[in-house]
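**Student:** this is the structure alone, sequence omitted:
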């Protein structure tokens, strides 16, 4: 299903290259027809839509044994929405139960049209996949490589963390406001993401990290970076404090201590280390200050989340916290694959970088989701009932 979706994305991307032309050639059999650009844009939109529908269908009609959150609260809160006739009462109920208000709203809206929970999961995955695609297009990053990163690193993970996955994708979508130094807009994005999962507040650290990466004041950088690391390391104690004063529901302590969704320390090291090595060894293929700033920002974020892998040995809950930095790989991986080259002998090209990345993506999926069965999503079972 991933391969089919990537194929349609590739076709759409190739057609999109010529989007500024008034006419384009469309090959049908052995004949070439010239069609107006409006028809072409409709065709491109249809191809991208088909690419999004395929993984959404896969996620929507999964068996209830696929994805830990399905039986924990996914099915329950959708059925609660079906039985609720008053939206505000349902929202208050969800909020008191530490279910994000935007996640609850999504449930309620879908429940007005269907009582089939598979339809809810379908639309939820559709929104996630569409947001990832829109983010890649907005950042003008290699879409095929970016979507491959999403499918092989994160798709199985999204089946296990319903609320948090959409919260993290929203953060990635708003990353442009970090690079453009629009703090208030980025804070608004964090607020929206918090509507799906309250842990999205941790993403505020991304803003100073990016600033540090492009600041020459070394002493100040060390101070801010130390504060960021200490904040994350002691986030468990901050969570306990929030639990004691009633700011969080008690189930968050169990949530933070559950790190088995992606294999713990060694899995996270496998996730980070290959990309960090690329960022430290690959050479720049495209110049420009904006490009340099993004490279510095992504390199520090990749290094930061790699360092946090070491803390995972002692602080189990960090497996949940670091995911907000991990999801930025949706941009960091295709960015370096499209703009930086790896030199092998006299041969140097971004194609080598891309090949290494694809090997990394497939290897990671096989080891983590296939062999270790992290998140219990393999073998994949469909359920149409």
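**Tutor:** Now that the structure is in, tell me what you want to look at. This is a predicted model, so every value here is computed, not measured.

**Student:** rest of the way, CA atoms for contacts and neighbours
**Tutor:** OK.

**Student:** give the buried residues for the helix or strand residue 302 falls within.
**Tutor:** Residue 302 belongs to helix 289-311 when assigned by DSSP states H and E. Of the residues in helix 289-311, those buried under the neighbour-count criterion (16 or more other CA atoms under 10 Å) are 293-306, 308-309, 311.

**Student:** contacts only, for the closest residue to residue 170 other than its chain neighbours.
**Tutor:** Computed as CA to CA, 6 or more residues apart in numbering, the closest residue to residue 170 that is not its neighbour in sequence is residue 193, at 5.8 Å. For residue 193, the residues meeting the contact criterion (CA atoms under 8 Å, 6 or more residues apart in numbering) are 166-168, 170-171, 200.

**Student:** what comes into contact with stretch 68-86?
**Tutor:** Contacts made with stretch 68-86 from outside it, assessed by CA under 8 Å, 6+ apart, are listed as 64-65, 90, 104, 107-108, 111-112, 115, 117, 120, 159-162, 375-376.

**Student:** buried among these? Make that a PyMOL selection.
**Tutor:** Typed into PyMOL, the next command selects the buried ones out of those (criterion: 16+ other CA under 10 Å):
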select buried, resi 64+90+104+107+108+111+117+120+159+160+161+162+375+376
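
**Student:** now, the contacts of stretch 68-86 that are in helices?
**Tutor:** The subset of those located in helices under the criterion DSSP state H comprises 90, 104, 107-108, 111, 117, 120, 162.

**Student:** and those, which is closest to residue 185?
**Tutor:** residue 104 (23.7 Å; CA to CA).

**Student:** the closest one contacts residue 91, doesn't it?
**Tutor:** Yes - with contacts defined as CA atoms under 8 Å, residue 104 counts as touching residue 91 at a distance of 6.4 Å.

**Student:** next one for the comparison:
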């Protein structure tokens, strides 16, 4: 219901003047922010793992230096504020000192997650189609919102990465670098964004210029296939490579994200394959509209499938650490799916639009509608 009302306001905003659109859009975003603010402490394991301890330390700290010197016990180990990324620590400290409320802090964490996503979509809508804002936020609500209530630091980083890629797509590399750096300071795993940047530039022929007789599309297609092939081989070889790294350098922060082995996770393939099929069915129109840049779309989807095949050491389920890396590739769907939707602009393309919306609905139902987890079912502080 909350998502529906927010999306309805965003739909109404499409037909307004720029200033009114921004005001209405901002009001629409307040709904999920308040939903995040007044959730129960049990919604999101990281709330109790580090958010509440950091909030209490910030509230009791005599100053910022004292705050960064504090620590707490987490699963029988001592964890310090200084070990948390500086961007998130500053957010906790400033919000706590101003409002002295956990609910206000949770509100601003979600606000700092969702605003960059909305700004990225608004920016791209000026170049493409106003509808991509609503569709993009639909992707965020279906695929990202529940995770953001748990993986708070990482999803703030993902929000800024989405914003950085909107600048990359429109050719502003300076702003891309700025927002990539901000993302990194909220979660160090956001360095994954540089991998996506290199892939984008490589396929588009900017990182390494083409040396052909003018057939840039064929060259981009070959590069896309090469990226997917090399990525598959790299993931297969990853466990052996990790052993070498750990033996040589010892444990490295977040290296556990890519721990495990390459296996076969059928449900991860089934969940992502429909989007790849839709891309392939409409590739002619996408190619005509976006040229060789459209090849980044199937490349990202295939990379999602490949990385999701990292399984736990016992071969069961997809590695939870690996799934955090998948989230960075999945975040690009906030941009890719709306761009696809905007391309399907004739009556004959209605089926593709229905399929995209249906795909998002099935995704949400599978992960959150009929499931139980750290954020499902949602409970408020009044429950």
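**Tutor:** Noted; the coordinates are in hand. Just so we're clear, the structure is a prediction, and the values are computed from it rather than from any experiment.

**Student:** next up, the contacts around the most centrally placed residue in structure 2.
**Tutor:** Nearest to the mean C-alpha position of structure 2, by CA atoms, centre = their mean, lies residue 331 at 3.1 Å. Residues in contact with residue 331 of structure 2 (CA under 8 Å, 6+ apart) are 144, 158, 162.

**Student:** and it, how far from residue 361 of structure 2?
**Tutor:** Distance, residue 331 of structure 2 to residue 361 of structure 2, by CA to CA, to the nearest Å: 17 Å.

**Student:** ok, now residue 147 of structure 2?
**Tutor:** The separation that residue 147 of structure 2 has from residue 361 of structure 2, given CA to CA, amounts to 16 Å.

**Student:** other SSEs contacting the helix or strand where residue 357 of structure 1 lies?
**Tutor:** When elements are defined using DSSP H and E, residue 357 of structure 1 is found to belong to helix 350-364. For helix 350-364 of structure 1, the packing partners by 3 or more CA pairs under 8 Å, 6 or more residues apart in numbering; DSSP states H and E come out as helix 143-149, helix 264-281, helix 329-339, strand 340-344.

**Student:** make CSV from the ones you listed and add distance to residue 50 of structure 1 to it.
**Tutor:** Written out in CSV, the entries for these read as follows (distance: least, CA to CA, whole Å):
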stretch, distance to residue 50 of structure 1
helix 143-149, 14
helix 264-281, 29
helix 329-339, 21
strand 340-344, 31
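
**Student:** need those in TSV (columns: mean neighbour count and distance to residue 225 of structure 1).
**Tutor:** Written out in TSV, the entries for those read as follows (neighbours: other CA atoms under 10 Å; distance: least, CA to CA, whole Å):
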stretch	mean neighbour count	distance to residue 225 of structure 1
helix 143-149	24	27
helix 264-281	18	18
helix 329-339	24	20
strand 340-344	19	26
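
**Student:** mind checking which of those is nearest residue 5 of structure 1?
**Tutor:** Closest among these, using CA to CA: helix 143-149, at 9.0 Å.

**Student:** skipping adjacent residues, who's closest to the alignment partner in structure 2 of residue 125 of structure 1 in space?
**Tutor:** If you follow residue 125 of structure 1 across to structure 2 using TM-score structural alignment, you land on residue 110. Setting aside the residues directly before and after it, residue 110 of structure 2 is nearest to residue 33 in space (CA to CA, 6+ apart), at 5.5 Å.

**Student:** burial count for residue 377 of structure 2?
**Tutor:** Here the neighbour count serves as a burial measure; for residue 377 of structure 2 (other CA atoms under 10 Å) it reads 13.

**Student:** can you check residue 191 of structure 2 too?
**Tutor:** Counted with other CA under 10 Å, the burial measure for residue 191 of structure 2 works out to 17 neighbours.

**Student:** skip the chain neighbours and tell me the closest residue to it.
**Tutor:** Distances taken as CA to CA, 6+ apart place residue 184 nearest to residue 191 of structure 2, at 6.2 Å, with adjacent residues excluded.

**Student:** quick one: contacts for the equivalent of the one you found over in structure 1?
**Tutor:** Residue 184 of structure 2 maps onto residue 194 in structure 1, with residues paired by TM-score structural alignment. Under the criterion of CA under 8 Å, 6+ apart, the contact partners of residue 194 of structure 1 comprise 100, 167, 200-201.

**Student:** repeat that for residue 383 of structure 1.
**Tutor:** For residue 383 of structure 1, the contacting residues are 61-64, by CA under 8 Å, 6+ apart.

**Student:** would JSON lines of these with distance to residue 228 of structure 1 be doable?
**Tutor:** Formatted as JSON lines, the contacts of residue 383 of structure 1 follow (distance: CA to CA, whole Å):
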{"residue": "61", "distance to residue 228 of structure 1": "40"}
{"residue": "62", "distance to residue 228 of structure 1": "38"}
{"residue": "63", "distance to residue 228 of structure 1": "40"}
{"residue": "64", "distance to residue 228 of structure 1": "38"}
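
**Student:** quick one: residue 12 of structure 1 from residue 72 of structure 1, how far?
**Tutor:** Remark: distance between residue 12 of structure 1 and residue 72 of structure 1 (CA to CA) = 38 Å.

**Student:** just the buried positions in stretch 235-254 of structure 2, please.
**Tutor:** Judged by neighbour count using 16+ other CA under 10 Å, the buried positions of stretch 235-254 of structure 2 are 235-236, 238-239, 242.
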